[in-house]
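Trainee: My questions concern the predicted model and sequence given below.
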Amino acid sequence: MSGRVAAWIAVTVVAPLMFFDVTHRWEEDQDVGSALLWTLVALPVLAATIRARSLLAGTAISLVFLAASAALYRWIIPLSGEADWLAVWGYGLLGAVAGAAIGLRFRERRLKRPGYVAGVLTAVAGVLLAPVVVRLGAEDSTIQYDEGRYGEVTGTVELPAAGRYAIMAMGFSPRNPDCRVGGRQVEKVSIPPADYGGDFATYAWVATFTVPAPGAYTLSCDTGDDDASYTVGDVPRIRGAVASMIHWPVVIVGLLGGIPGLVIIASRYVRRPRLSRPG
């Protein structure tokens, strides 16, 4: 089952977010309907490979996976647009029943369990792809962003009120700048959402800082790149849990992505043949 979970995540989470730009224009935003389409297509395949002992069990397990995807795109990575949830569950039920029926027909043919190598590869892929998924999910779940209404980080910036502000990297500027406000270091965004903007320039949210009162503040960003450019604007508004996840340490996000692979390795270890000791 752990191998199927890893495959399900790859098909219903990683693929929709990573391959959207391949099939759509770059200025288009990922919407929840197109993401859930991957889930509905994959659901009958999942139900068939489960090969449960009854049609009801296979259908129920598959619908649990569908519910997990629905929860992901509703609360963790709430993409733009509105899904027709009645249609999603209707088509999902039909796909689950059809796939479970096929799996029941061929239940005697066992699929080979993933081995240690598959588990290691899955874990490594999860570690590498998890930050990418968080970044793309944050971009597609952004409600509003500011391209830098308060000017570029070139010296003194006039800020209208106390509160939090964002530093945005322009174009190909480094995403990990050493920025300071009044000599104090700013809070870096661990996994910067990028690709904000339009035809003129793209922006990435790389840091956040807080000021106690309105007024003029001295800002500087040291990157070693003379062509690097940064602007100051309001903090982007991002929906869902992914809004917090972009601030988590990259190591933690990577470890979360590696869990399915580690589960495969652990399950393989538990089920390995044990040699009996001579009496």
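Mentor: Happy to help now that I have it.
Trainee: going forward, measure contacts and count neighbours with C-alpha atoms only.
Mentor: OK.
Trainee: where along the stretch 1-150 of the chain do the strands fall?
Mentor: Assigned strands in the stretch 1-150 of the chain, in chain order: 142-144 (criterion: DSSP state E, counting those that start in this stretch).
Trainee: no, scratch that, I was asking about the stretch 151-279 of the chain
Mentor: Counting by DSSP E, counting those that start in this stretch, the strands of the stretch 151-279 of the chain are 156-159, 163-170, 178-181, 184-185, 187-188, 196-197, 202-211, 215-222, 230-233, 237-238.
Trainee: Put this next to the previous one:
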Amino acid sequence: MSAATWRAVGRAFPGPVVLAVWALATVPAPLIFFEATHRWEEDPSVSSALWWVVGAVPVLAAVAAARWTRRTDRAHPAPAALVAVVAATLVSAVFVGATLAVYRWVVPLSGAAPWRGVLAASAALAVGGAAIGHLLARGRVRRRSQASARRGYVTGAIAVVLGALFAQTAVQLGAEGSTASDGPVEHGPAGQLWLPAADRYAIFAEGFSPSNPDCRVTGPDGAVGSASSVSVPPGGYGGGDATTYTWVASFDVPAPGSYSVSCRSSDPQASYVVGEVPRIRGAVGSLIHWPLTAIWLLGAVPGLLIIAAAVRRRTGGRRAAAPPCRS
């Protein structure tokens, strides 16, 4: 593409508010909506999530085209409309590609992914949304003020809080939906049990047992070690309609043998079982072990970008209003 095309795309590229809304609408929202509207034993499919992306594309393209129209001289309406549509479509392609990458490598949910259908529908809707956005933005004047900067601070703060909360929820639901098997393959309740191989094993909380127990593992030689907690415990595993399991911790054993696993929690009636580690596809299988602060910070990034943009806008307004220096 030519330099002029890249400049047009840069003018159409939306700000951090649109980025935050897009991230919320295309990753946590499909997972949370599915969780709220389906039975617990049903896992979200990748196709149901991807169609949320298709639904968000025309709105994104309209915003991008309107942004380009407001920032560009429109002396020739027909060429301007064409450039606006092209620029907004390319911007939409970037956002759609990034989200498809999330569902391909980070949260690979179960089911067949209609990649080609999503791309074709997204392209068609992006063109239509861009044309509408360009027409709506023609003749309008963009106004900036200190009040808009203050609104940016408030919007950014809200986005930081919501992003942090939804990031943890998205990681949990994404891990549950990306698990390769229902599990758990049980080796027995916490206590004295035989573990058949040198491997990593999982500790599951049964039912409503607390998901943050303090678990200790005693080996055949009497050595005592601590099980590592899962920062974002995925649940909804196996057990049928009466019982569900949540993966709360894991530990390694160097050799087969008889081991003792004890878990203490705030609930004296809590029950824990030992089984094989669930196989979770994609990068979300690693994200559940990240520190919670890192996951919260990851979710807060769009809100932090909104605040940074508000600071830059407020600083630029002060410099423009400052009187020139006289020698």
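Mentor: Sure, I can see it. Source: prediction; values computed, not measured.
Trainee: follow-up on the earlier one: CSV for the strands of the stretch 151-279 of structure 1, including mean neighbour count and distance to P114 of structure 1?
Mentor: As requested, those are exported to CSV (neighbours: other Cα atoms under 10 Å; distance: least, Cα to Cα, whole Å):
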stretch, mean neighbour count, distance to P114 of structure 1
strand 156-159, 16, 56
strand 163-170, 24, 42
strand 178-181, 19, 44
strand 184-185, 13, 47
strand 187-188, 18, 39
strand 196-197, 19, 40
strand 202-211, 21, 39
strand 215-222, 16, 47
strand 230-233, 23, 47
strand 237-238, 17, 37
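Trainee: Tell me which of the ones you listed sits nearest to R107 of structure 1.
Mentor: strand 237-238 (44.5 Å; Cα to Cα).
Trainee: Map L128 of structure 1 onto structure 2.
Mentor: Under the alignment (TM-score structural alignment), L128 of structure 1 pairs with L165 in structure 2.
Trainee: let me redo that: V242 of structure 1
Mentor: So V242 of structure 1 corresponds to V284, using TM-score structural alignment.
Trainee: Can you verify my assumption that that match contacts L109?
Mentor: No: counting by Cα atoms under 8 Å, V284 of structure 2 stays clear of L109, with 10.4 Å between them.
Trainee: Find residues that contact each of the two.
Mentor: G174 (Cα atoms under 8 Å, 6 or more residues apart in numbering).
Trainee: Pick out whichever of these two has more residues nearby.
Mentor: Legend: neighbour count by other Cα atoms under 10 Å for V284 of structure 2 and L109, higher for L109 (28 against 24).
Trainee: give me every residue that touches that one.
Mentor: L109 of structure 2 neighbours (Cα under 8 Å, 6+ apart): 44-46, 103, 174, 177-179.
Trainee: which of those residues are the two that sit furthest away from each other?
Mentor: Y103 and T179 (13.5 Å).
Trainee: Which of those two has more residues huddled nearby?
Mentor: T179 (23 against 20).
Trainee: residues contacting that one?
Mentor: 109, 278-281.
Trainee: What does it correspond to in structure 1?
Mentor: In structure 1, the residue paired with T179 of structure 2 according to TM-score structural alignment is T142.
Trainee: coming back round to it: ok, the contacts of T179 of structure 2 vs I32 of structure 2, which is closest?
Mentor: For those, the nearest to I32 of structure 2 is L109 (13.7 Å; Cα to Cα).
Trainee: Pull up the gap between the closest one and R144 of structure 2, please.
Mentor: 42 Å (Cα to Cα, to the nearest Å).
Trainee: Equivalent analysis for V63 of structure 2, please.
Mentor: On the measure of Cα to Cα, V63 of structure 2 and R144 of structure 2 end up 17 Å apart.
Trainee: If you tally nearby residues, what's the number for the aligned partner of A7 of structure 1 in structure 2?
Mentor: Aligning on TM-score structural alignment places A7 of structure 1 opposite V21 in structure 2. Neighbourhood size, V21 of structure 2 [other Cα under 10 Å]: 16.
Trainee: Give me the contact list for the helix ranked longest in structure 1.
Mentor: Taking DSSP state H as the criterion, structure 1 has its longest helix at helix 116-140. The contact list for helix 116-140 of structure 1, computed with Cα under 8 Å, 6+ apart, reads 6, 13-14, 17-18, 29-31, 77, 79-80, 191-196, 238-239, 242-243, 245-246, 250, 253-265, 268.
Trainee: mean shift between that helix and structure 2?
Mentor: Superposing on structure 2 places helix 116-140 of structure 1 at an average distance of 0.7 Å from its equivalents, by mean Cα distance after the TM-score superposition for structure 1.
Trainee: Does D252 of structure 2 touch R200 like I think?
Mentor: Yes: assessed by Cα under 8 Å, D252 of structure 2 is found in contact with R200 at 4.3 Å.
Trainee: Tell me the spacing between the match of T179 of structure 2 and A52 of structure 1.
Mentor: 40 Å.
Trainee: again, but for G183 of structure 1
Mentor: In this view, G183 of structure 1 and A52 of structure 1 are 63 Å apart by Cα to Cα.
Trainee: Please, where are all the helices along structure 2?
Mentor: Counting by DSSP H, the helices of structure 2 are 3-12, 16-26, 28-37, 46-71, 77-101, 115-137, 146-177, 284-287, 292-321.
Trainee: Any chance of those in JSON lines with distance to S260 of structure 2 as columns?
Mentor: Putting these into JSON lines (distance: least, Cα to Cα, whole Å) gives the following:
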{"stretch": "helix 3-12", "distance to S260 of structure 2": "61"}
{"stretch": "helix 16-26", "distance to S260 of structure 2": "44"}
{"stretch": "helix 28-37", "distance to S260 of structure 2": "36"}
{"stretch": "helix 46-71", "distance to S260 of structure 2": "40"}
{"stretch": "helix 77-101", "distance to S260 of structure 2": "42"}
{"stretch": "helix 115-137", "distance to S260 of structure 2": "48"}
{"stretch": "helix 146-177", "distance to S260 of structure 2": "28"}
{"stretch": "helix 284-287", "distance to S260 of structure 2": "27"}
{"stretch": "helix 292-321", "distance to S260 of structure 2": "29"}
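Trainee: which of these sits most buried?
Mentor: Greatest average neighbour count among those goes to helix 46-71 (a mean of 24), per mean count of other Cα atoms under 10 Å.
Trainee: tell me the contacts of the closest residue to L60 of structure 2 other than its chain neighbours?
Mentor: Spatial nearest neighbour of L60 of structure 2, excluding adjacent residues (Cα to Cα, 6 or more residues apart in numbering): S92 at 6.6 Å. By Cα under 8 Å, 6+ apart, the contact set of S92 of structure 2 is 57, 60-61, 126.
Trainee: In structure 1, what residue corresponds to S92 of structure 2?
Mentor: Aligned partner of S92 of structure 2 by TM-score structural alignment: S62.
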